[in-house]
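Enquirer: Below are the sequence and a predicted model; questions follow.
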Amino acid sequence: MRKTRVICFANNKGGSGKSTTCSNVGYGMTELGNRVLLIDGDMQMNLSLSLFDEEKVLEFAQGSRNLYEGIKRQDDLRDYIVHSPYENLDLLPSSTLMSSIEYELFTKWQREYILKKGMKNIVESGSYDYILIDAPPTLGGWVMNVLCASDEVIIPVESTPWGLFGLGNMFEFLEEVRQIAPDLKLGGIVITKVDTRKNYFKQTLETLKELENVKVFDTYIRVDSAVEWSQDNNAPVIAYKKNSRSAGEYMELAKEITGQS
């Protein structure tokens, strides 16, 4: 039985394309024959909205079957998983109440490992080849939980003048987390929102390539209106418009991450 690989998508800067990358890479992995669980760890619930319409997402958020309730009760998170409309792609939905998750964690014993403990039976069951977690754009106790529950972290960085802002803080935070989770790996950086007509991409790429021991994925994600249309239709772009440029790029990224071709 193949070991379940847990990957989180994290960046303390908002607007980096974390949720979109997480959703589309997850769907792309299923196209490559994998079973995938997506975990929505952000109160904005964008990952949940990439698979379900707003009415259904709010139903999850206001009910008892969401990540916040599972963490608050320190339950086995298997009981909070919902099936998505897509084959081999499941979701552990979020809630707007995730905004108060730091308070819930504050009083808990070994609070950095609550998500990891909740995921234990999911990981050990081998039900999924990959578990992808969308982390909120913050650095705190909850993101530390997400990182401690992961085998590796992928950092989406947008190709804009402010895209690299705060990346140093992210690296410092990863080093802090490694004090208690020494096996956590930096899977790499993926450049998003690329407009090849502008110099920002070249500058971003050159700056990132100068970083020591940091992998930058060969595949980058260009700006494409198909992504916005797919979001408007609550679907991964690969499912919504398979022949679009961004669908092809996310498929290539999924192959690069999994090592499959």
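Expert: Yes, it's here.
Enquirer: When you work out contacts or count neighbours from here on, use the C-alpha atoms and nothing else.
Expert: OK.
Enquirer: Strands along the chain, start to end?
Expert: Using DSSP state E, the strands of the chain run over residues 5-9, 36-40, 82-83, 89-92, 130-134, 152-158, 185-192.
Enquirer: Tell me which other helices or strands the first one touches.
Expert: With contacts taken as 3 or more Cα pairs under 8 Å, 6 or more residues apart in numbering; DSSP states H and E, strand 5-9 sits against helix 18-31, strand 130-134, strand 152-158.
Enquirer: Export these as CSV, with columns for mean neighbour count and distance to residue 223.
Expert: Converted to CSV, these look like this (neighbours: other Cα atoms under 10 Å; distance: least, Cα to Cα, whole Å):
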stretch, mean neighbour count, distance to residue 223
helix 18-31, 26, 12
strand 130-134, 26, 21
strand 152-158, 24, 10
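Enquirer: Adding distance to residue 261, write these out as TSV.
Expert: Shown next, in TSV, are the helices and strands packed on strand 5-9 (distance: least, Cα to Cα, whole Å):
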stretch	distance to residue 261
helix 18-31	11
strand 130-134	16
strand 152-158	20
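Enquirer: And the ones you listed: which comes nearest residue 39?
Expert: Proximity to residue 39 (Cα to Cα) singles out strand 130-134 among the helices and strands packed on strand 5-9, at 4.6 Å.
Enquirer: same for that closest one, what does it pack against?
Expert: Strand 130-134 packs on strand 5-9, helix 18-31, strand 36-40, going by 3+ Cα pairs under 8 Å, 6+ apart.
Enquirer: which residues are contacting the first one?
Expert: Same thing as strand 5-9. 18-19, 22, 129-135, 146-147, 149-156 (Cα atoms under 8 Å, 6 or more residues apart in numbering).
Enquirer: So what's the gap between that strand and the chain middle?
Expert: 7 Å (Cα atoms, centre = their mean, to the nearest Å).
Enquirer: What of the longest one?
Expert: Using Cα atoms, centre = their mean, the mean C-alpha position of helix 18-31 is found 8 Å from that of the whole chain.
Enquirer: all helices for the stretch 151-261 of the chain, in order.
Expert: 167-178, 199-209, 225-232, 237-240, 245-258 (DSSP state H, counting those that start in this stretch).
Enquirer: try it against this one:
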Amino acid sequence: MKTIAVINLKGGVAKTTTAANMATLLGTKYQKNVLLIDNDPQGNASQFFDCYRKDEKCGAAKILDRERPGIFTDVAAGVDLINANMTLLEADNELRTSEDRQDNRFAEYMEKAASIYDYCIIDNPPAILICTINALCAADEVIIPVRLDNWSIDGVEVITEQIETLKALNSNLKIAGILLTDYKKSIENEAAEEWLRKNCKYNVFSRRIRHSDKAVSATYYKQPLETYSPRSAAATDYRKFMEEYTGTKKA
């Protein structure tokens, strides 16, 4: 099983949109068994797939507490989901004060899930919490969505430094690449992209995810882009991105 952490320390860069659409494309186009873990106390991925349960201890919190998480099966073709809500933050805070090892709870769970799934995608919060560290310690690869503005570009250096530090705990962890999201053609964006591609020491994926109003509308209707608007710019770009990422072209 390949485990992919989707992360950026800045909000509003399409982390959840990227995680959700990667998962659904892997399930539908690539016929893979996928586990999507919502690791953000805000629970956006859980809400997107109608798995948000405000008054119940969420699955991600149970993983931190070494309990068996509930799994929402078939939230999309080939995709199961472990949900999140604010109880994840409570579990996170409690784990911080524990004298036990704190960074290996997700890795322990992944060992159990590895025989069931081909891919695990973890949607992370825009903060380095204990649950974030757990995700990165369990991941094989990291994808960093970036929206081209000054603050996001600055944030790339911060998050990549954090990831490099965590390699002391997870020597297999690598940064798969930077994914440009919500891209609008402008002089400023072209300049920012050129600078990033020249100066970033990590891979910047060739495929950009263009801005699309359909991407916003899809969140209201709680449908992946591939279902809601497969001909939209963003849907097309996510398909092309997955071809680039997997190295496999799909019709």
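Expert: Nice, thanks for sending it over. Since the model is a prediction, treat every value here as computed from it, not as a measurement.
Enquirer: Once they're superposed, tell me the TM-score.
Expert: With the length set by TM-score structural alignment, normalised by the length of the second structure, the two chains reach a TM-score of 0.92; 247 aligned residues with a Cα RMSD of 1.7 Å.
Enquirer: what's the counterpart of residue 180 of the second structure in the first structure?
Expert: Matched to the first structure by TM-score structural alignment, residue 180 of the second structure sits across from residue 191.
Enquirer: Was I right to think that match contacts residue 158?
Expert: Yes - Residue 191 of the first structure is in contact with residue 158 according to Cα atoms under 8 Å; the separation is 5.6 Å.
Enquirer: and the nearest residue to residue 261 of the first structure once chain neighbours are set aside, how far is that from residue 177 of the first structure?
Expert: Among residues not flanking residue 261 of the first structure along the chain, residue 255 sits closest, at 5.6 Å (Cα to Cα, 6 or more residues apart in numbering). Distance from residue 255 of the first structure to residue 177 of the first structure, counting by Cα to Cα, to the nearest Å: 28 Å.
Enquirer: same check, this time on residue 259 of the first structure
Expert: 26 Å.
Enquirer: higher neighbour count, these two?
Expert: More crowded of residue 259 of the first structure and residue 177, by other Cα atoms under 10 Å: residue 177, with 19 against 8.
Enquirer: What is the aligned counterpart of that one in the second structure?
Expert: So residue 177 of the first structure corresponds to residue 166, using TM-score structural alignment.
Enquirer: quick one, what contacts that match?
Expert: 133, 136-137.
Enquirer: try residue 72 of the second structure
Expert: Per Cα under 8 Å, 6+ apart, neighbours of residue 72 of the second structure: 51, 80-83.
Enquirer: Aligned against the first structure, show me the partner of it.
Expert: Per TM-score structural alignment, residue 72 of the second structure is aligned with residue 82.
Enquirer: Check residue 24 of the second structure too.
Expert: Matched to the first structure by TM-score structural alignment, residue 24 of the second structure sits across from residue 27.
Enquirer: doesn't residue 89 make contact with its match?
Expert: Yes - here residue 27 of the first structure reaches residue 89: they are 6.9 Å apart, a contact under Cα under 8 Å.
Enquirer: which neighbours do the two share?
Expert: Taking Cα under 8 Å, 6+ apart as the contact criterion, the common neighbours of residue 27 of the first structure and residue 89 are residue 36.
Enquirer: Out of the helices and strands packed on strand 130-134 of the first structure, which is closest to residue 200 of the first structure?
Expert: Among these, if distance is taken as Cα to Cα, the winner is helix 18-31, at 19.2 Å.
Enquirer: Which strands or helices does that closest one pack on?
Expert: strand 5-9, strand 36-40, helix 46-49, strand 89-92, strand 130-134, strand 152-158, helix 237-240, helix 245-258.
Enquirer: contacting residues around the closest residue to residue 216 of the first structure other than its chain neighbours?
Expert: Nearest residue to residue 216 of the first structure, sequence neighbours excluded (Cα to Cα, 6+ apart): residue 189, at 4.8 Å. Residues in contact with residue 189 of the first structure (Cα under 8 Å, 6+ apart) are 154-157, 214-217.
Enquirer: got CSV for those, with distance to residue 46 of the first structure too?
Expert: Putting these into CSV (distance: Cα to Cα, whole Å) gives the following:
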residue, distance to residue 46 of the first structure
154, 18
155, 17
156, 15
157, 17
214, 27
215, 26
216, 25
217, 24
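Enquirer: Closest one to residue 47 of the first structure out of those residues, please.
Expert: Taking the contacts of residue 189 of the first structure together and measuring to residue 47 of the first structure by Cα to Cα, the closest member is residue 156, at 14.6 Å.
Enquirer: counterpart of that closest one in the second structure?
Expert: Aligned partner of residue 156 of the first structure by TM-score structural alignment: residue 145.
Enquirer: Just give the number of residues close to the residue lying closest to that match once chain neighbours are set aside.
Expert: In space, and not counting its chain neighbours, residue 145 of the second structure is closest to residue 179: 4.6 Å by Cα to Cα, 6+ apart. Neighbours of residue 179 of the second structure under the rule other Cα under 10 Å: 22.
Enquirer: these two touch, right, residue 225 of the second structure and residue 237?
Expert: No - with contacts counted by Cα under 8 Å, residue 225 of the second structure stays clear of residue 237, the gap being 10.4 Å.
Enquirer: okay, these two: which has more neighbours?
Expert: More neighbours surround residue 225 than the other of residue 225 of the second structure and residue 237, with 27 against 18 (other Cα under 10 Å).
Enquirer: any idea how far the more buried one is from residue 44 of the second structure?
Expert: Distance of residue 225 of the second structure to residue 44 of the second structure, given as Cα to Cα: 16 Å.
Enquirer: Could you save the helices and strands packed on strand 130-134 of the first structure as JSON lines and add columns showing distance to residue 228 of the first structure?
Expert: Converted to JSON lines, those look like this (distance: least, Cα to Cα, whole Å):
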{"stretch": "strand 5-9", "distance to residue 228 of the first structure": "20"}
{"stretch": "helix 18-31", "distance to residue 228 of the first structure": "10"}
{"stretch": "strand 36-40", "distance to residue 228 of the first structure": "19"}
